[in-house]
Structures are given as structure tokens and as C-alpha cells.
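Visitor: Here is my input, please return the structure:
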Amino acid sequence: MRIRSDLDGLESLPLRLMIVAVVATMSVVPAATMLETLQAKEFMNRAALQLEKIVSAVQVLAIEGPGGVRTLSLEFGSQGELRFRGLVMGDDQGGPNMSSVQLLLSNGARMVRTSSEPPVWLRDASGHGLTVSAPACDLRLSAVLEDGLLSIVAEAS
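Guide: A predicted model of the protein is given here:
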């Protein structure tokens, strides 16, 4: 059996290559969007786990009582468009967020976790909420008893 020589194959090759190029070009935008969505989802999952880690440490310290200390290494870095803007821990005594940890995001949204069992006052050394602006830090939490009130003092370095 012999292969027949045919010039039609030469004519259809550029058309096939052009179709492949068009299809490949059309797939770049959805692939880039999917990658961005995946990066945002991965960042949000990591951030949620770290916030839960902070709240869990605060609750354990509150149960243990004064004198307990925990140090946590936090890392909120992101490769996508959704990024870390800040971390706010606690509030003034009696404030609406005195038991909360808030992650501020670059799109204006915030992720909030609250220590409710037991509720505990989370603050900095001066009695206000602690604001952290670096996406990576070491967080030192210590249980302190002042004037009969247990609070968790947070310090970032």
C-alpha cells in the first residue's frame, strides 16, 4: 500500500494552525481568572485557620488563668490580588470587638472570629485593641489579672 502524495494537506495546515492559535488564546483569560480565584480561596483558607489558631490560644489562656503565655507565628502573605491589609485584635474594655480578632483585607472586607466560650477581653498593653500591619509577625499572648478582671494582652513583633 502506497501513501498518495496530495497538495491539499499543505493548504489545510495553516488553517489548522490558526484554529489552534485562536482556541489557545481564548483559553488564557479563563485560565488566568481561575488561577486568581484559586489563589484567593487558598489565602482565605489559610487566613481562617490562623484566626482560629489565635482564638483557640486566647480561649485556652482564659481557661488556664493568669500567668499563661503563648507565642504564635503568623503569616498572611498572598500571591493574588486579595491581600492582607491589617489584623485588629480586641478593643477597649466593653467595646463591641473586645473579644474579636479581625483580619482586614485589601478589597475592604474583613474576616472576624470571636472568642465566645469563654468570652475574654483581648487587648494590647495599654488597654486598647492591637493593630498589626505586617503580614508576618510573632504574636505573644499572655493572660493577665488586673483589678479582678482577666484579660489577654497581645503583643506583636
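Visitor: C-alpha only now, for contacts and for neighbours.
Guide: Fine.
Visitor: which one's the longest strand in this structure?
Guide: Ordering each strand of the chain by length in residues (DSSP state E) puts strand 136-146 first.
Visitor: Now the second one, please; I'll put the structures next to each other:
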Amino acid sequence: MGGKARTPTLTFTPGVCGLTVPPLTQLPPSPSGVYSAPSLSAHPGPVVAKGGNVFLTCSSESTLGIFHLLKEGEAHLPQHMESRTYRGRWQALFPVGPVNTSHGGTYKCYGSSKAYPYVWSLPSNLLHLEVTGEEPHVLIVSSGCWGPAHERGI
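Guide: Sure, this is the predicted structure:
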């Protein structure tokens, strides 16, 4: 490694803060339009250095119990995350990283209720995640959980 300090990595254990949804046996359902479109954003931002970490946040003012994240052009099934209320919005934080060039691309998310997880909202705005070739200088590692307890430092 030539004396370089190792960069800490973000780890995320599905099921701890996430939600296990019965496996889809086919392509994701078509959006029904029953629920309005959520919004999708990247934190700390949509440009991430190779090896860095980012959270893709899907949020809505509507009461949506589950959010589904998809990467456009991928044959992979969506990621599912249970939502939590935070500052008056329902949201889910999807951890991505440590990133490499395969993480770059365009993402969107959908919302659904817990009672009917296969009835999806309209799609969110598209978010383009760009991965640069530079290694990060500073890395903030988070647990993947958020909310009032996290803010108090618990």
C-alpha cells in the first residue's frame, strides 16, 4: 500500500434499518399514480470520488411506508427500504459505497404503502450520480440510520 492510510468504509447490514420485501418474481410493477412522485437527492452530493460514500435519499410529504430505488439501464431488482418520518417528511436513505465507476449512472425511486408494496407511486425525479477518478480526502462514515436519536448523538 506504499504507506498510504487506509480509508474507512461504510458498511450496511440489510434488515437492520431496512426492510425485507417478498422477492419480486418479475420486473418491478408499473407505477399506478395512486401516490404522488417522491423526490430523490444525493448526500453529500451527486458527484462522488471513487472509494467515497453517498446516501441517495428518497422522500415524500405523503405517507409512504416503503421506498424502492432503481438504477436506470440495470437488470437488477430494486432496493427496498422502510421509510421513517424526519422533519415532516417520509424518507429512506439508501447507502451507496464505497463507490466505483459501476455505481455511476441515473437513479430514480418510487414509494408504496406497507399494506400494498406492489402498488407504486409515480417515479421521482431522475438523479445522475457521477463517480470521479480521485480518491476522497475526507470520509464521513455513518451507520445508515437517522432520526431524532441519531441527532442527539445516541
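Visitor: How close are the two chains, by TM-score?
Guide: Comparison of the two superposed chains (TM-score structural alignment, normalised by the length of structure 2) gives a TM-score of 0.27, and 74 aligned residues with a C-alpha RMSD of 5.0 Å.
Visitor: on that earlier part again, pull out the buried residues from the longest strand of structure 1.
Guide: Judged by neighbour count using 16 or more other C-alpha atoms under 10 Å, the buried positions of strand 136-146 of structure 1 are 137, 139, 140, 141, 142, 143, 144.
Visitor: Does anything pack onto that strand? Which helices or strands?
Guide: When contacts are defined as 3 or more C-alpha pairs under 8 Å, 6 or more residues apart in numbering; DSSP states H and E, strand 136-146 of structure 1 packs onto helix 8-64, strand 69-75, strand 149-156.
Visitor: how close does residue 38 of structure 1 get to residue 31 of structure 1?
Guide: In this structure, residue 38 of structure 1 and residue 31 of structure 1 are separated by 10 Å, where distance is defined by C-alpha to C-alpha, to the nearest Å.
Visitor: brain fart, residue 61 of structure 1
Guide: With C-alpha to C-alpha as the criterion, residue 61 of structure 1 and residue 31 of structure 1 are 45 Å apart.
Visitor: how many neighbours does residue 39 of structure 2 have?
Guide: Each residue near residue 39 of structure 2 was counted by other C-alpha atoms under 10 Å, and the total is 20.
Visitor: same thing with residue 43 of structure 2?
Guide: Each residue near residue 43 of structure 2 was counted by other C-alpha under 10 Å, and the total is 14.
Visitor: Quick check: nearest residue in space to it, chain neighbours excluded?
Guide: Nearest non-adjacent residue to residue 43 of structure 2, counting by C-alpha to C-alpha, 6 or more residues apart in numbering: residue 55, 5.2 Å away.
Visitor: With residue 58 of structure 2 instead?
Guide: The shortest distance from residue 58 of structure 2 to any non-neighbouring residue, by C-alpha to C-alpha, 6+ apart, is to residue 40 (4.6 Å).
Visitor: So that neighbour sits against residue 127, correct?
Guide: Yes: in this structure residue 40 of structure 2 lies within contact range of residue 127 using C-alpha atoms under 8 Å: 6.6 Å.
Visitor: wait, is the residue nearest to residue 43 of structure 2 part of a strand?
Guide: Yes: applying DSSP: H, G, I helix; E, B strand; the rest coil, one finds residue 55 of structure 2 inside a strand.
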